[in-house]
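Trainee: structure, please.
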Amino acid sequence: MTVDELLSAKVRTLRKQRGYTLEVLAQRSGVSRSMISLIERGQTSATAAVLGKLAQALQVPLAALFADERQAQAPQPLARAAVQPRWRDPATGYERRQLSPVGFPAPFEMVEVVFPPGQRVAFDNGLRSQPLHQQLWLLQGELQLSLGTQSWHLQAGDCLAMVLNQTLVFSNPGTESARYLLALAALGASLPALPVVFPGEIDD
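Mentor: Model (predicted):
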């Protein structure tokens, strides 16, 4: 199953689990009914901005849309580089790699992103029922971020902590790709006392 096929299946499954029709999900997300239908049928590739809206409306972290439940039956603590899910935004060329092992019970998730120069993407986090805490460590290049009315210009090595409860805008004003690491956790999450042997039907 390709990542796009996985995204299509996850959006449809999560919608049905919540008892949403296409119309309801369209109203909650601000994504048109026709676009959601195309995504669910695998007839179009959703952009990062659209996936962000759908994840909010479905009340799951963006990472949950990339989780493959087929691997979650026997979660392993090691995710080899070769099997880490990768996805490329068709609108911006933004590349996302899920680093955390699928299904492993950890209070946070790690993601690597490569963001091309001259590109911009916005995520509206205002609808989340449970805001996420995110820390971004910029490994390469430069990045401009704004969260609500606040903004920051990051250089390689900088680390920024944010609570994702407002519109978040990423842009790369540089001439090279920005590469960064994201660590995400639900507010109130705590580390387990001991390690565990691990981030989102009704037919329409």
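Trainee: make it CA atoms for all contacts and neighbour counts henceforth
Mentor: Fine.
Trainee: give me the buried positions along stretch 150-158.
Mentor: Under the neighbour-count criterion of 16 or more other C-alpha atoms under 10 Å, stretch 150-158 has 154-155 buried.
Trainee: contacts for that stretch?
Mentor: Stretch 150-158 is contacted from outside by 137-146, using C-alpha atoms under 8 Å, 6 or more residues apart in numbering.
Trainee: now those in JSON lines, with neighbour count, secondary structure and distance to V111?
Mentor: Compiled in JSON lines, those are given as follows (neighbours: other C-alpha atoms under 10 Å; DSSP: H, G, I helix; E, B strand; the rest coil; distance: C-alpha to C-alpha, whole Å):
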{"residue": "W137", "neighbour count": "20", "secondary structure": "strand", "distance to V111": "11"}
{"residue": "L138", "neighbour count": "22", "secondary structure": "strand", "distance to V111": "12"}
{"residue": "L139", "neighbour count": "18", "secondary structure": "strand", "distance to V111": "13"}
{"residue": "Q140", "neighbour count": "17", "secondary structure": "strand", "distance to V111": "15"}
{"residue": "G141", "neighbour count": "22", "secondary structure": "coil", "distance to V111": "17"}
{"residue": "E142", "neighbour count": "24", "secondary structure": "strand", "distance to V111": "18"}
{"residue": "L143", "neighbour count": "23", "secondary structure": "strand", "distance to V111": "16"}
{"residue": "Q144", "neighbour count": "16", "secondary structure": "strand", "distance to V111": "18"}
{"residue": "L145", "neighbour count": "19", "secondary structure": "strand", "distance to V111": "17"}
{"residue": "S146", "neighbour count": "16", "secondary structure": "strand", "distance to V111": "19"}
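Trainee: could you also give me the structure for this second sequence? I'd like to compare it with the first:
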Amino acid sequence: MTPSADDDGDRSPAGGAADLDGLVAGVGARVRALRSQRGLTLSELADATGLSASMVSTVERGRTAPSLGTLARLAQGLGVSVASLFAAAPGEGSPVLRAADQIVDTTPGGLVRRLAVFQPDNDVEVYVDEYPPGTSHAARPSQHPGQEYGVLLEGSLEVELGDEVHLVEEGDAVHYEAKQAHLIRNTGGTPARAVWVNVRRL
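Mentor: Coordinates of the predicted model:
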């Protein structure tokens, strides 16, 4: 991830360093987002990749430029391509992050999830979730710090909170403490679409 000799010769050394710092920070932010999305601890991701927990933490905090081998291990452990680890951010001077630049992946439960907003400094994640029939947000109930807020745009979902199951239909909103075991699933015959917000999970 070191700039090559073929880089634009008009770029100043300071600008190149700033670009590299931004790239490293973006990779770290994306690794952290994907790990958090999958409900993995640092130790669990470290075990899955063969890296140390301290190395994973250092990458997530943007303190080191990971080698291609490290990126490959992280991508494999997270179940994504290496290319998907390079985070996009709104263009300079723009508050807009284009849909084409947002993280899209599929969870182990079959949910197709797009990370529309990721602001670790503000502890906020906003997802646009697509649930094909028979899918769920995870393979099993998950628990983590923070609060979750959801608004169902289309279809219906079951939200399992501990021993209780709540039916959420189009236009309904739901909120719960994420430390409570929860599982969100589409048991119907039509797709469901929702916006989900995680606060203070990271």
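Trainee: just give the TM-score of the two.
Mentor: In this superposition the chains share a TM-score of 0.55, using TM-score structural alignment, normalised by the length of the second structure; 143 aligned residues with a C-alpha RMSD of 3.9 Å.
Trainee: residues near V80 of the second structure, how many?
Mentor: Neighbours of V80 of the second structure under the rule other C-alpha atoms under 10 Å: 16.
Trainee: wait, is it part of a helix?
Mentor: No. Under DSSP: H, G, I helix; E, B strand; the rest coil, V80 of the second structure sits outside any helix and is assigned coil.
Trainee: how close does the closest residue to it other than its chain neighbours sit to P13 of the second structure?
Mentor: Spatial nearest neighbour of V80 of the second structure, chain neighbours left out: D105 (7.5 Å); criterion: C-alpha to C-alpha, 6 or more residues apart in numbering. In this view, D105 of the second structure and P13 of the second structure are 35 Å apart by C-alpha to C-alpha, to the nearest Å.
Trainee: which one's more surrounded, the two?
Mentor: Neighbours per residue (other C-alpha under 10 Å) separate D105 of the second structure from P13, with D105 holding more: 17 against 10.
Trainee: so what does the more buried one match up with in the first structure?
Mentor: Residue pairing (TM-score structural alignment): D105 of the second structure is matched to W87 of the first structure.
Trainee: what is the top helix by length along the first structure packed up against?
Mentor: Secondary structure of the first structure per DSSP state H: the longest helix is helix 3-17. Contacts defined by 3 or more C-alpha pairs under 8 Å, 6 or more residues apart in numbering; DSSP states H and E place helix 3-17 of the first structure against helix 33-40, strand 86-88.
Trainee: including distance to L154 of the first structure, could these go into a markdown table?
Mentor: Formatted as a markdown table, those follow (distance: least, C-alpha to C-alpha, whole Å):
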| stretch | distance to L154 of the first structure |
| --- | --- |
| helix 33-40 | 34 |
| strand 86-88 | 23 |
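Trainee: tell me which stretches of the second structure form helices.
Mentor: Under DSSP H, the second structure gives helices at 13-37, 42-49, 53-60, 68-78.
Trainee: name the surrounding residues that touch the third one.
Mentor: In other words, helix 53-60 of the second structure. Here helix 53-60 of the second structure has contacts from 24-25, 27-32, 42-43, 45-46, 64-66, using C-alpha under 8 Å, 6+ apart.
Trainee: next, the angle from that helix to helix 42-49.
Mentor: Inter-element angle recorded for helix 53-60 of the second structure and helix 42-49: 100 degrees (by axes from the mean of the first three to the mean of the last three C-alpha atoms, to 10 degrees).
Trainee: what does the last one give?
Mentor: Here the directions of helix 68-78 of the second structure and helix 42-49 differ by 110 degrees (the same axes, to 10 degrees).
Trainee: in helix 68-78 of the second structure, what counts as buried?
Mentor: 70-75, 77-78.
Trainee: next: the third one.
Mentor: By 16+ other C-alpha under 10 Å, the buried positions in helix 53-60 of the second structure come out as 53, 55-57, 59-60.
Trainee: could you do the second one as well?
Mentor: Buried residues in helix 42-49 of the second structure, counted by 16+ other C-alpha under 10 Å: 42, 45-46, 49.
Trainee: which member of these is positioned nearest T187 of the second structure?
Mentor: L45 (29.9 Å; C-alpha to C-alpha).
Trainee: how much space separates the closest one from F86 of the second structure?
Mentor: From L45 of the second structure across to F86 of the second structure, the span is 18 Å (C-alpha to C-alpha).
Trainee: how far away is the closest residue in space to A87 of the second structure that isn't next to it in sequence from L85 of the second structure?
Mentor: Of all residues not flanking A87 of the second structure in the chain, G26 sits nearest, at 4.8 Å (C-alpha to C-alpha, 6+ apart). Distance from G26 of the second structure to L85 of the second structure, counting by C-alpha to C-alpha: 8 Å.
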